[in-house]
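**Student:** sequence? don't have it. structure:
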């Protein structure tokens, strides 16, 4: 039997089993007893709803993964990729446009499989638990805009990758690496101005106590920003959040309108101080560099599998191609990506603790940050007791209770907790 086919099927099955195991242990770790830290923040009824929301979300994720596994395996074994390739080649286009048609059709099939689950997650689960405010029209428009951006931005990038690997020789992966990295960095600069407004409305924060407090704190930290904005996050969800985006004069501080409704001025400044901590401590360039290095590793390994006959035979392909190599190598790269994600998420969790400490050291006030974290967790129906296995595998942020303990002098982590 083809060793690549065995490896790919093994990767798919083992990955699904790992996710199923993680989901099951998460369900079993749910504690119906409200943590003492959240007494007065979570009322017992809302806490029970939060746990039921976690259960519903995990169950849907497990069904989604299982169905995805079954359909993917069936598609591979039935020669589905070869049928798509025959359709793309039948148009009589040059290699690069043919590759774009092939990858576009594969992406559309994958999106079609995931669409019913996304609809149910939004209008079933999120709606039932009071988190969804997205209308069907907004959902459709978001989907279409996402597809359009994928074509407008992803199409030329992918075409460049295909062309470079097809004509660039042994060093093509390095040229590709530089081009892709440059593209991603440019996107980070222009996204705040050109891309994000396609989905949300950004309004300059009105003059008043909050803007004055934010400007005063940013000036104290010598943190230059291009503007302070509110975003109409309430158009899609009741969840609250805040973030920075962009670089240099394009850098913006953005608050969801839902966050401004829930947190006090002191709490918002504490959340802002945490985000500034990421910049001042160098977390943003470190994570960007790691992303660039991972892209380089991906492209280097991909270059070793271009036009590999055994890999193409595993998918029942009649023709070798650069674009097929890109798609099929993704299956082999999955476990490497998962291991890298575990390491990067571990570093990210460490950064979160450091940013918390930066905020406190800068005078934001530990209790203001703690109360802000509590309100955000309660408002978002967050799971307060995630299992350590899940934290290790997929959490970029530490559990909120672990962050609160770390913000309190003399606090210790509970036995078995993952930092």
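**Tutor:** That came through, no problem. The model shown is predicted, which means the values in this text are computed figures rather than measured ones. Numbers count the residues shown, from 1 in each chain.
**Student:** from here on, just use CA atoms for contacts and neighbour counts.
**Tutor:** Will do.
**Student:** strands of the chain, residue ranges please.
**Tutor:** Per DSSP state E, the chain carries strands over the ranges 202-204, 227-231, 242-245, 252-256.
**Student:** contacting residues for residue 227?
**Tutor:** 204, 251-253 (Cα atoms under 8 Å, 6 or more residues apart in numbering).
**Student:** try 7 Å
**Tutor:** Applying Cα atoms under 7 Å, 6 or more residues apart in numbering, we find residue 227 in contact with 252-253.
**Student:** re earlier: just name the most buried of the strands of the chain.
**Tutor:** Mean neighbour counts were taken over the strands of the chain using mean count of other Cα atoms under 10 Å, and the top value, a mean of 21, falls to strand 252-256.
**Student:** quick one: that one to chain centroid distance?
**Tutor:** Taking the mean of its C-alpha atoms, strand 252-256 sits 18 Å from the chain's own mean (Cα atoms, centre = their mean, to the nearest Å).
**Student:** and if you look at stretch 294-308?
**Tutor:** Using Cα atoms, centre = their mean, the offset of stretch 294-308 from its chain centre is 23 Å.
**Student:** same question, stretch 185-196
**Tutor:** That offset, for stretch 185-196, works out to 17 Å (Cα atoms, centre = their mean).
**Student:** second one coming, line it up with the first:
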């Protein structure tokens, strides 16, 4: 294959992925006005349901426009040898391949973030604001952006530097050492994310003594779940949408409740949500997902090691000097169809795990309380009650509300 043929193959993959995603969005949008199933008739009052449809339509139009603009920018970057220009800039600072790689990806990441900022700002301060979800101030928005860039430099920079160093040191065998590094990092993030990363963006405080804490602790004792920490996070400073999550394992496991969740749900409904999260832990879903993630990363890195030394990967993007960082860009696009397949498999596994966690909550606490909580969360988040089956199959990591309710009532 010639560099020109590979270049146009890359363009074809980018366009095909865009077209497929857009067609899925269009199919999904055609179902917005479908009749609500009887099981979901009490989720929305009529006026709220109309508002939820308008919200979904607004997001659909926004995504179609913003993704089309992103595609055009990307194609222009390819056709005008943007990667070669950035590579030249990076090489003007150093001859060290590790430094060059860090500067190259730094320019790409920061440039991409700057270009995506107007769309993110519009989404939050126009669409989310219009429908009553946004609680974030412009100041918080830009501070979050700055914090994210700093975190990328502090955490992502050293990781990338080590991977580049492994490649320079070991050649094609770099993937083994890179996989070990990624595995250690993934486990560390799972264990300490809530302690180290979350406080940078949000305030967390222990759940105060009272009826809710007593009910949670009583349930935890009943099912033999040793719970060390229950925290409340100030999600309301950014959005009215509610959530809860379980993080860590072993001695570092904790449950985190959004303050909006405590506001929207009754104590019994909150405990039902937590029972679902405990189900994930009891069924070893956290560990299984961790292992699957590391295995998929290993597969990707192994494939990368087979092709990264081929100068064709760099030549296809108009770069004369072959390098790891340019080869990684080309490989990432070539690998994207495989990523779509592995992502589909992971979503299928995830939906299975959600059913199992729901079953655990149903058997150890209350199916009705969980059903009520799911309905409230769907209503308050303007969730789509009638998604297209293809969208669910390809992109949903959770079953639909209707599917979960039917399972819980079975």
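**Tutor:** That came through, no problem. All of these numbers come straight from a predicted model, not from anything done at the bench.
**Student:** the strands of the first structure: which one's closest to residue 15 of the first structure?
**Tutor:** Relative to residue 15 of the first structure, the nearest member of the strands of the first structure by Cα to Cα is strand 242-245, separated by 31.6 Å.
**Student:** how about that closest one, aligned to which bit of the second structure?
**Tutor:** Aligned by TM-score structural alignment, strand 242-245 of the first structure falls on residues 244-247 of the second structure.
**Student:** how much does the matching stretch stray from the first structure?
**Tutor:** Comparison of stretch 244-247 of the second structure with the first structure after fitting gives an average deviation of 0.8 Å (mean Cα distance after the TM-score superposition for the first structure).
**Student:** ok, now stretch 340-359 of the second structure?
**Tutor:** Relative to the first structure, stretch 340-359 of the second structure is 0.7 Å off (mean Cα distance after the TM-score superposition for the first structure).
**Student:** for the strands of the first structure, give me CSV that also has distance to residue 323 of the first structure.
**Tutor:** Below are those laid out as CSV (distance: least, Cα to Cα, whole Å):
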stretch, distance to residue 323 of the first structure
strand 202-204, 38
strand 227-231, 39
strand 242-245, 33
strand 252-256, 37
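**Student:** and of those strands, who's closest to residue 10 of the first structure?
**Tutor:** Each of the strands of the first structure has some distance to residue 10 of the first structure by Cα to Cα; the shortest is strand 242-245, at 38.8 Å.
**Student:** which elements pack onto that closest one?
**Tutor:** Under the contact criterion of 3 or more Cα pairs under 7 Å, 6 or more residues apart in numbering; DSSP states H and E, strand 242-245 of the first structure touches strand 252-256.
**Student:** which outside residues touch the strand it packs on?
**Tutor:** So strand 252-256 of the first structure is contacted by 225-233, 240-246 (Cα under 7 Å, 6+ apart).
**Student:** okay, now the counterpart of residue 141 of the second structure in the first structure: neighbour count?
**Tutor:** Aligned by TM-score structural alignment, residue 141 of the second structure pairs with residue 139 of the first structure. For residue 139 of the first structure, the count of nearby residues is 16 (other Cα atoms under 10 Å).
**Student:** which part of the second structure lines up with stretch 183-193 of the first structure?
**Tutor:** The aligned range for stretch 183-193 of the first structure is 185-195, by TM-score structural alignment.
**Student:** aligned partner of residue 340 of the first structure in the second structure?
**Tutor:** Match for residue 340 of the first structure (TM-score structural alignment): residue 342.
**Student:** residues contacting that match?
**Tutor:** By Cα under 7 Å, 6+ apart, no residues touch residue 342 of the second structure.
**Student:** if you set the cut-off to 8 Å instead, what comes out?
**Tutor:** Residue 342 of the second structure touches residue 296, counting by Cα under 8 Å, 6+ apart.
**Student:** residues contacting stretch 145-153 of the second structure, please?
**Tutor:** Residues contacting stretch 145-153 of the second structure (Cα under 8 Å, 6+ apart): 110, 200.
**Student:** how close does the closest residue to residue 58 of the first structure other than its chain neighbours sit to residue 117 of the first structure?
**Tutor:** The spatially closest residue to residue 58 of the first structure, leaving aside those adjacent along the chain, is residue 23, at 6.1 Å (Cα to Cα, 6 or more residues apart in numbering). Here residue 23 of the first structure is placed at a distance of 17 Å from residue 117 of the first structure (Cα to Cα, to the nearest Å).
**Student:** what does residue 56 of the first structure give?
**Tutor:** 12 Å.
**Student:** likewise for residue 297 of the first structure?
**Tutor:** Using Cα to Cα, residue 297 of the first structure is found at 32 Å from residue 117 of the first structure.
**Student:** and residue 391 of the first structure, by the same measure?
**Tutor:** Applying Cα to Cα, the value for residue 391 of the first structure to residue 117 of the first structure is 24 Å.
**Student:** which of the two has more residues huddled nearby?
**Tutor:** residue 391 (23 against 16).
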